[in-house]
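Student: what follows is a protein structure lacking sequence information:
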């Protein structure tokens, strides 16, 4: 891996060395010798040094299979890979001169895997009570809550079921069903409760903008109308201190600014405008024609880390390249800074949103 000239000051926060951001990728295309797509690769981003490293591959997948639409969360020094859609890439005819690769589902997975960052070991956990993908997931009181999603291939509807995992007992316990069938909903823990926000729903379009709130003490769901305020489900929502933050929806991961929820409305955060997140910064004159291929957000302290990948090339060759660029937004100061862009090997596709692991 190589890197370009740095456009931002060095990291000043020593506490960042205690954290790492975990992301799972797969190649977007077969290798140059036309071998099958390799299984998912778990990569670790070190925010204090602005470096990526390959950690491991998700076990249990045969050659050509990849796992997508799963949820990934962390507890202690362990990362959990939950559910998802096992699929393979298949070429479809576009024209006489070209073909595209599309994801074709094989089966919906109930599997739960735990990877220990410290010992570099994988463990099989108790499976989900119901297999699911494109579902909401969050951690509350050291337990993992999942809700909604789809449980069958090619299903037109989401599901309303929910369950909770106790890592100390390695058991999943069913929860009361939500009020609405949902998929592509987002889970976040806020003010001590589990929020399942947005999603594609049946039957009413109005209900797509609602949220379901689970009170872990009362053990019941409450429906909150209009919490998301958009028909299209959110891309990600994260909690920082006592606020919720979002930056886009599942069709447009970056709206050009960050929004914060005040308990009633989503409001644009002052100083958060950054249109250039859609492409590489214009300062990088040797890397024109860039296009963002993925974007995922992770909170560390009071900062939001936006991990972006770009497909790009230059005017001197026709080779498509892949670059990583990490942008930081300080939620307390309303200020941006961008780390040094890093050139990566091959084109990568993000398979699930990232999670943060505390190393010490």
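Tutor: Arrived safely, thanks for sending. All of these numbers come straight from a predicted model, not from anything done at the bench.
Student: please make it C-alpha for all contacts and neighbour counts, starting now.
Tutor: OK.
Student: and the closest residue to residue 128 other than its chain neighbours, what element?
Tutor: Using CA to CA, 6 or more residues apart in numbering and skipping residues adjacent in sequence, the residue nearest residue 128 is residue 110, 4.9 Å away. Per DSSP states H and E, residue 110 falls between elements, in no helix or strand.
Student: wait, doesn't residue 258 sit right on residue 266?
Tutor: No: with contact defined as CA atoms under 8 Å, residue 258 does not reach residue 266; the gap is 9.6 Å.
Student: which of these two has more residues huddled nearby?
Tutor: Under the criterion of other CA atoms under 10 Å, the comparison of residue 258 against residue 266 puts residue 258 first, with 23 against 17.
Student: and that one, how close does it get to residue 348?
Tutor: 25 Å (CA to CA, to the nearest Å).
Student: same thing with residue 43?
Tutor: On the measure of CA to CA, residue 43 and residue 348 end up 11 Å apart.
Student: give me the common contacts of the two.
Tutor: residue 25 (CA atoms under 8 Å, 6 or more residues apart in numbering).
Student: for residue 242, what are its contacts?
Tutor: 190-191.
Student: ok so, going back, surely the residue nearest to residue 128 meets residue 133?
Tutor: No: in this structure residue 110 lies outside contact range of residue 133 using CA under 8 Å: 9.0 Å.
Student: comparison target, given below:
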């Protein structure tokens, strides 16, 4: 890439190119810059900057081919002695045909570490996340691309951040795991866009956050890796996971499946055209940033 960055977003555009936006750089701080990768040449090109530098935001590809970026965080420096974290309610839309960003309607609640899947009706569901006032959030908002406006919808039963959200074949959305204001979560719930309501579904056998969730060709959802927290009589410590679990929407139940070869968290997972799942990178239990790749078939 043109700029080193961590915690950006990456979105596949309709023309096959990939838009990477925002994130953080040790030298430049929080980034507003964006760049586009062309798989046919292997080259990166700078594109228009976002109006707001942000990290740990979300990016959702819309039906019209544009990309909606929502929320995130930044550090506001007042002077050499005082700074504070800012959690954004703002959103902006990238147009691949012009390479420019346009501000759109703000959410009612600033948040980061949320999820933002695109629904079958073309709207975007922003669920949960975190801010410095409320901690982990249960609130949910829906973005309408045709109006640029947000509407509050039913709250999740459990506040959660760093969870996953997966659009199911029936148009509903499964959220799983994450961190509440008290505990790591094994719980999961399903959102029905037709009613705006959430229903609790089966729990995973292992609580986790910083995991991935991939919708498979058979409609099931594969959750892999992430972190758990162990509380002993003398300490509290993270456990990085290599375990994986499969959710079956027809039963609402989870089944453990094969473990990854490597423990990893904050990795990526992509469902490929042949139905396999490509898991890339992340960090292992020793804090090593990984270049290794695994395939689930």
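Tutor: It's in. For clarity, every value in this text was computed on a predicted model and none was experimentally measured.
Student: re earlier: counterpart of the residue nearest to residue 128 of the first structure in the second structure?
Tutor: Correspondence of residue 110 of the first structure to the second structure, assessed by TM-score structural alignment: residue 89.
Student: mind checking which of residue 43 and residue 348 of the first structure has more residues around it?
Tutor: More crowded of residue 43 of the first structure and residue 348, by other CA under 10 Å: residue 348, with 22 against 19.
Student: any idea how far the more buried one is from residue 322 of the first structure?
Tutor: From residue 348 of the first structure to residue 322 of the first structure the distance is 7 Å (CA to CA).
Student: and for these two, which residues touch both?
Tutor: In contact with both residue 348 of the first structure and residue 322: residue 309, using CA under 8 Å, 6+ apart.
Student: quick check: the aligned residue for residue 210 of the first structure in the second structure?
Tutor: Counting by TM-score structural alignment, residue 210 of the first structure corresponds to residue 187 in the second structure.
Student: for its match, give me its contacts.
Tutor: Going by CA under 8 Å, 6+ apart, residue 187 of the second structure touches 176-177, 200-204, 207.
Student: can you pick the most crowded of those residues?
Tutor: For the contacts of residue 187 of the second structure, the largest number of neighbours (other CA under 10 Å) sits with residue 176, at 29 neighbours.
Student: give me the nearest residue to residue 310 of the first structure, chain neighbours excluded.
Tutor: residue 292 (4.2 Å).
Student: how far away is that neighbour from residue 38 of the first structure?
Tutor: Taking CA to CA, one finds residue 292 of the first structure at 22 Å from residue 38 of the first structure.
Student: and for residue 269 of the first structure?
Tutor: Between residue 269 of the first structure and residue 38 of the first structure the computed distance is 40 Å (CA to CA).
Student: the more surrounded of the two?
Tutor: A count of neighbours by other CA under 10 Å puts residue 38 above the other of residue 269 of the first structure and residue 38, at 19 against 15.
Student: and stretch 247-266 of the second structure, what's buried?
Tutor: 247, 249, 254, 260, 262-266 (16 or more other CA atoms under 10 Å).
Student: among the contacts of residue 187 of the second structure, which recur in the first structure?
Tutor: Mapping the contacts of residue 187 of the second structure onto the first structure (both residues aligned by TM-score structural alignment, their matches' CA atoms under 8 Å) leaves 176-177, 200-204 still in contact.
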